[in-house]
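**Q** any chance you could fold what I've pasted below:
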Amino acid sequence: MDGRGFAARYGRYAGGPDPLAPPVDLAEALEAIGHDVMAGYDPERAMREFLRRGGRQQTGLDSLAAQVAARRRELLQRHSLDGTLRQVRELLDRAVLSERQQLARDLDEDARFAELQIENLPASTSAAVTELAHYPWRSAEARETYQQIRELLGQELLDQRFAGMKQALQGATEEDRQRVQEMLSDLNDLIEAHRLGDDTDQQFADFMDKHGEFFPEQPRTVEELVNALAARSAAAQRMLNSMTPEQRAELLELSQQAFGSPELSRALGRLEDNLQLLRPGMDWGGSESFDGDQGMGLGEATGVMQDLAELDALSEQLSQEYAGARMGDVDVDALARQLGDEAAADARTLAELERALSDSGYLRRSSDGRLTLSPRAMRQLGRSLLRDVATRLSGRQGARDTRHPGMAGEPSGATREWTFGDTEPWDVTRTVGNAVLRTVGEGRDARRGVALDIRDVEVVETEARTQAAVALLVDTSFSMAMDGRWVPMKQTALALHTLLHSRFRGDRLELITFGRYAERTGIESLTGLEPVWAKGTNLHHALLLANRHFRQVPQAQPVLLIVTDGEPTAHLEAGGEVFFDYPPHPVTLAHTVRELDTSRRLGAQTTFFRLGEDPGLARFIDQLARRVDGTVVAPELDDLGAAVVGSYLGSRGWSARGFGLDDLEGF
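**A** Have a look, this model is predicted:
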């Protein structure tokens, strides 16, 4: 160290994604995607829908697109294109007024003739400026004001093609104007040589060495230079197209007076011709309708036209409706220019969400190229649904933790606070730890000893060793989808599946769907199942499959859970054909009841979950439940998962009301 110290500068990080930014939370996105998948969307479309809608604290593409559209409307409704024409008119009126005042003081005959010329100027601004091009001004103030018109026109015409040129030429000398003319001549020579296919690398380098000050963006190649100039020139042409025919004619005539000669206008026309030949695919013919009263100069109006083009490009990028669309297509720098840093940050977060969903393993490509939810995604989604179930169960009135572990219980791996009547063994480590924390919290020195308090005691939870064979029968008739019960049914199945495979791994779960036919299904297939219009609610076939499951695990306690919104209208006949009739045929009812009786003989604990308010269905389900000493639950759709999981927990000797979020630790 030499004692001089070091200077430090701080600014926005520009080396890619912010390394200190918190990782994106995929839980909400995965939950929304899973819901849409269950509703029938394919996962890729579901992901696109989430990005479009956004989350609870995340702005989505639709909101950003709405901001882009509002910004576009605001530009069109605020501005008008006649700013330069107004300014020229004001300068012309001021010059004419000064000249009239001078002529009124002069008494010679020439002054009278000049007064006639001034009084009979054309009404058209451009025609009047042209007629006064060679007028011998007597007023020095008028002459200077008229010269300002020529300077303004030159600056505006250059500002149209080279952003910032108007400010750069404020107070410019004749020598400065000559340097601009020389730059334009050299630029046209360079671009024409490039258009003809000549090797222009050295010519470009020489040009930038000589005229680089006019191009602060510092293009590195001729192509970059042409792209920048063509984009600006095309915007200038669209601006002209957006003027009224009268305004356009006025401006074209006035351009001949720029800097006092038509030379600048010719050089710019030559440049535009060259650029149109090199970039014919650009929008040279578009136009806009400006409705405001805030006049813009030619350079400013061209900049606004570029803004409008950039907003249109952003609108398309944010729509994500074209083939192969990805969030990485969104130009966040353009978004920051148009809407600010917050909008750009929202777009970056959405892009990171998309990238994280693709890279996290939650979505995978199947053999046929379709995007599907991976097993990892299913587990994560199931945990989310199960947490919601636990919240609902633990929030019920009168909830009390009343587990019934049984004498043959085994540790579950969890602990809980001791309550009167508990006979489970203490968890010594947790109990002593609680005592130490309480002692220190009360301000006493733990080194002098720790006294146990009944509040410190935690006991080891145990669970019954009895295995359960669980059959969840879910109605997949079209009425379930038609009445909005399709997604809650799937969520219920996934929550129960997650609970068994996480907390009760020894139990055997069979998922059985029943519409016109019944079939055993995996959780992945059920999650992606789409509704099919087919007549029939074949509970009989579903019970056949459930009883087969019970017989395959004879040592297990059978648990039968049936979710339905309709009476049985179909049964399976001896030959495997389906018999359907509506209203329910007595033979169908007989077959269904007979198979339900078989479930009872196998020892099944049966619970019916009746959906809907049909009185006939309620009477029928009640009769079936009484016949097999079962239970009927008529939950609201939002409470279906909690009802099914609660019924299962009850069959396992757990208090459903006491089941809460703490029971999900380690999932």
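**Q** C-alpha from now on. contacts and neighbour counts both.
**A** Noted.
**Q** ok, Gly60 - contacts?
**A** Residues near Gly60 by CA atoms under 8 Å, 6 or more residues apart in numbering: 50-54, 346, 350.
**Q** what about 7 Å?
**A** 51-54 (CA atoms under 7 Å, 6 or more residues apart in numbering).
**Q** where's it relative to Glu49, distance?
**A** For Gly60, the distance to Glu49 equals 9 Å [CA to CA, to the nearest Å].
**Q** picking that back up, out of the contacts of Gly60, who has the most neighbours?
**A** Leu51 (25 neighbours; other CA atoms under 10 Å).
**Q** and that one, what is it in contact with?
**A** Leu51 touches 60-61, 350, counting by CA under 7 Å, 6+ apart.
**Q** out of those, who's nearest Pro262?
**A** Closest approach to Pro262 among the contacts of Leu51 (CA to CA): Leu61, at 48.9 Å.
**Q** for the stretch 1-150 of the chain, what spans make up the strands?
**A** Along the stretch 1-150 of the chain, counting by DSSP state E, counting those that start in this stretch, strands occupy 79-80.
**Q** list the residues that contact Ser384.
**A** So Ser384 contacts nothing (CA under 7 Å, 6+ apart).
**Q** quickly find the element holding it.
**A** Assessed by DSSP states H and E, Ser384 sits inside helix 375-394.
**Q** looks like Ala344 contacts Ala334 (just checking).
**A** No: counting by CA atoms under 7 Å, Ala334 is not a contact partner of Ala344; they are 8.4 Å apart.
**Q** and these two? Which one has more around it.
**A** Of the pair Ala344 and Ala334, Ala344 is the one with more neighbours under other CA under 10 Å, namely 21 against 16.
**Q** now show me the structure for the sequence below, then we'll compare the two:
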Amino acid sequence: MTGSYAYRRYSAGPDPLAPPYDVRSALDDMGDAILSGSTPLDALRDLLRSGLPGASDRRGLDDLLRAVRRRRGELRENTRLDGTLERVRALLDKAIGQERAELTPDEDGRFREALLDALPSDPARAIRELADYDWRSAAARRTFEELRDLLRREVLDSRFRGMREALADPDPAAMDRVRQMTSELSDMLDRDARGEHTQEDFDQFMRKYGDMFPENPRNLEELVDQLARRAAAAQRLLASLTPRQRAELAALMEQTLEQAGLAEQMCRLGDALQARRPDIGWGAPEQVSGHQPMGMGDAVSALEELADLGDLETTLRQDYPGARLDDIDEEAIRRALGRSAVDDLEALRRVERELEAQGYLRRHRGKLELTPKAVRRLGETALRRVFSSLESGRRGDHDQRDAGTAGEPTGSSRPWRFGDEQPIDVVRTVVNAVRRGGRSPVTLSVDDFEVAETERRSAAAVCLLVDLSYSMALRGTWAAAKQTALALQALVAAKFPQDAVQVIGFSNYARVLRADELAALEWDMVQGTNLHHALLIAGRHLDRHPDFEPVVLVVTDGEPTAHLMPSGVPRFDWPPSPETLTLTLAEVDKMTRRRATINIFMLAPDDRLREFVDEIARRNGGRVFSPDADRLGEYVVSDFLRARTRR
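**A** Okay, here's the model as predicted:
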């Protein structure tokens, strides 16, 4: 057997041999934005707008949007809508000039000259009066017929794309077929309105008239969409002309359809299309400024494309409630930008779908949320950022010298889990390795390790109080506070699972924040820093864990300006009222009696705040830190690890 082979670049779609995209990279990119203060929805939109990380040949929504806007600009700059009127006037003047050249100076010639002089300036009325004129010049007669053929083709092409080619043959049978098609189409729409239409009816219609519809619709709905968009664009063409041009062209269209026997059918069809698609901008003018005149059919096509590009621009911006990539019309993308843009869009859709399918994102009541799985990964990322800034000698819990001293051994062992503080059971660990490997030298794996169980492990009740007030956003410290909360959550969950951690956010009032809320958390655009309420909630958490070591960490950029009244309603005062300060310090004293040290991380060089936190330190014995915002996580995590080391 012999054969020849040709190799070329694959262009039928995305590369089928390309490795699958690692959706975790997308989540990590989103995580950078989330840890910088964005919401999950904004982070996903930013990712989709900028394009996929590591895929330089794939465009994002911003690239597609720029291409759409560039195409709209080109159309507007190169489109002039009065081309048909200009061509009609030119042919009319040419026919009249040719006729005048053939006239003789006799009585008949003078009579004809007078008729031509008396023609109206309106092209439609002039053409109507010349319809029965007995042309003396054969050349003028041919020019006038050319004018009428032009109008017939352009008017019908403005309603049915590609009709100019279908009517290129002047055979009267072609117009009879158009009239028959229009009548059967209107009848089919009427049957559909009554619920009597079937797909077989449509298929039979397309077998007879499919050559008149180059877009090859697959069903009646697609055909209605195509015809309605074009009919609406024809109305926008008229609306975009000057009043005089609009009147002249409308009269020419009406006259042409009457002469073709299509006026009634076209009116019936237009009413049906507008009733079925009332939302596509019928009659809205379009601003164009081109210098190249276009025929009516081409002008309608340009306006139809401009409308599609306008809708496409709206969906590509994705800035409306509930926006999703599935809203973007793939066929509109293909028509406007080509197949490669469709592949780029599909790649973005795949990432959005995979983030949901792999359990990182979920939609709840129309709102995009991160799942606990995603929050854990973001917490690990935040923790890595914190540890990367610590000194090499203080990484991880290498300085946890009391590991394994939490209680008396029970005599039994169990498999090691990350975060365990119990001592390694060396004998059981080596036996497991021998059983697994069966030869010397013995090689240990993670699964071989076992730890000696103890009666009790020390645990801490950790309260992180995070200021959510508006000033945190104004000072640019909110992102650092959110990242710190995520890092501490991740540290406790991974390395100190026996600890009980609670994150409390406070602005005009305080509330407990679940782990899966932290990533989507935003600052509150309200007045008030209600540390009083936050300490109340933290105290209840400590009281629920009386045998745990209490750890209270406060991140704030302002002194207390609100407190919780007995009615449960927060009260705001600026400057802080004596009542606010008294109630807040009373909660500090309660913390002191619980043996809970309060360490405060002050994010603003405010004299009043400094005076207040110094008073807390004096009463409670805690410490005050003034870290830069970008080092907040390092300070908080280091302080927590230091406290765990002391215990």
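**Q** take the contacts of Leu51 of structure 1 and map them onto structure 2. Which survive?
**A** Counting by both residues aligned by TM-score structural alignment, their matches' CA atoms under 7 Å, none of those remains in contact in structure 2.
**Q** which one of those is nearest Thr476 of structure 1?
**A** Distances from Thr476 of structure 1 to the contacts of Leu51 of structure 1, taken by CA to CA, are shortest for Gly60, at 33.3 Å.
**Q** any idea how far Pro17 of structure 1 is from the closest one?
**A** 19 Å.
**Q** then Asn120 of structure 1?
**A** 67 Å.
**Q** what ranges do the helices span in the stretch 301-450 of structure 2?
**A** 330-337, 339-357, 372-389, 426-437 (DSSP state H, counting those that start in this stretch).
**Q** what is the longest one packed up against?
**A** This points to helix 339-357 of structure 2. helix 23-35, helix 330-337 (3 or more CA pairs under 7 Å, 6 or more residues apart in numbering; DSSP states H and E).
**Q** how far away from the center of its chain is the first one?
**A** Meaning helix 23-35 of structure 2. Relative to its chain's centre, helix 23-35 of structure 2 lies at 16 Å (CA atoms, centre = their mean, to the nearest Å).
**Q** isn't there a helix covering Glu272 of structure 1?
**A** Yes: under DSSP: H, G, I helix; E, B strand; the rest coil, Glu272 of structure 1 sits within a helix.
**Q** grab the nearest non-local neighbour of it.
**A** Ser233 (6.6 Å; CA to CA, 6 or more residues apart in numbering).
**Q** map the one you found across to structure 2 for me.
**A** Under the alignment (TM-score structural alignment), Ser233 of structure 1 maps onto Ala231 of structure 2.
**Q** what's the mean deviation for the strand or helix carrying that match versus structure 1?
**A** Using DSSP H and E, Ala231 of structure 2 maps to helix 220-240. Helix 220-240 of structure 2, aligned to structure 1 and superposed, deviates on average by 4.2 Å (mean CA distance after the TM-score superposition for structure 1).
**Q** what comes up buried for that helix?
**A** 220, 223-240 (16 or more other CA atoms under 10 Å).
**Q** Phe353 of structure 2 maps to what in structure 1?
**A** Not quite, residue 353 of structure 2 is Arg, not Phe. In structure 1, Arg353 of structure 2 lands on Arg355 (TM-score structural alignment).
**Q** what about its match, distance to Arg48 of structure 1?
**A** Distance from Arg355 of structure 1 to Arg48 of structure 1, by CA to CA: 12 Å.
**Q** neighbour count for the two, which is higher?
**A** The neighbour comparison of Arg355 of structure 1 against Arg48 (other CA under 10 Å) goes to Arg48, with 19 against 14.
**Q** if we ignore the residues flanking it in sequence, what's nearest Leu531 of structure 2?
**A** Pro560 (5.8 Å).
**Q** okay but the one you found is in contact with His533, surely?
**A** No: with contacts counted by CA under 7 Å, Pro560 of structure 2 stays clear of His533, the gap being 10.3 Å.
**Q** distance check, the match of Ser233 of structure 1 against Trp282 of structure 2.
**A** 8 Å.
**Q** quick one on the thing from earlier: quick check: which of the helices and strands packed on helix 339-357 of structure 2 is buried the most?
**A** Mean neighbour count, computed with mean count of other CA atoms under 10 Å, is highest for helix 23-35 among these, reaching a mean of 20.
**Q** which residues touch the equivalent of Leu41 of structure 2 over in structure 1?
**A** Correspondence of Leu41 of structure 2 to structure 1, assessed by TM-score structural alignment: Met47. With contacts taken as CA under 7 Å, 6+ apart, Met47 of structure 1 has the following neighbours: Ile33.
**Q** nice, that's everything, thank you.
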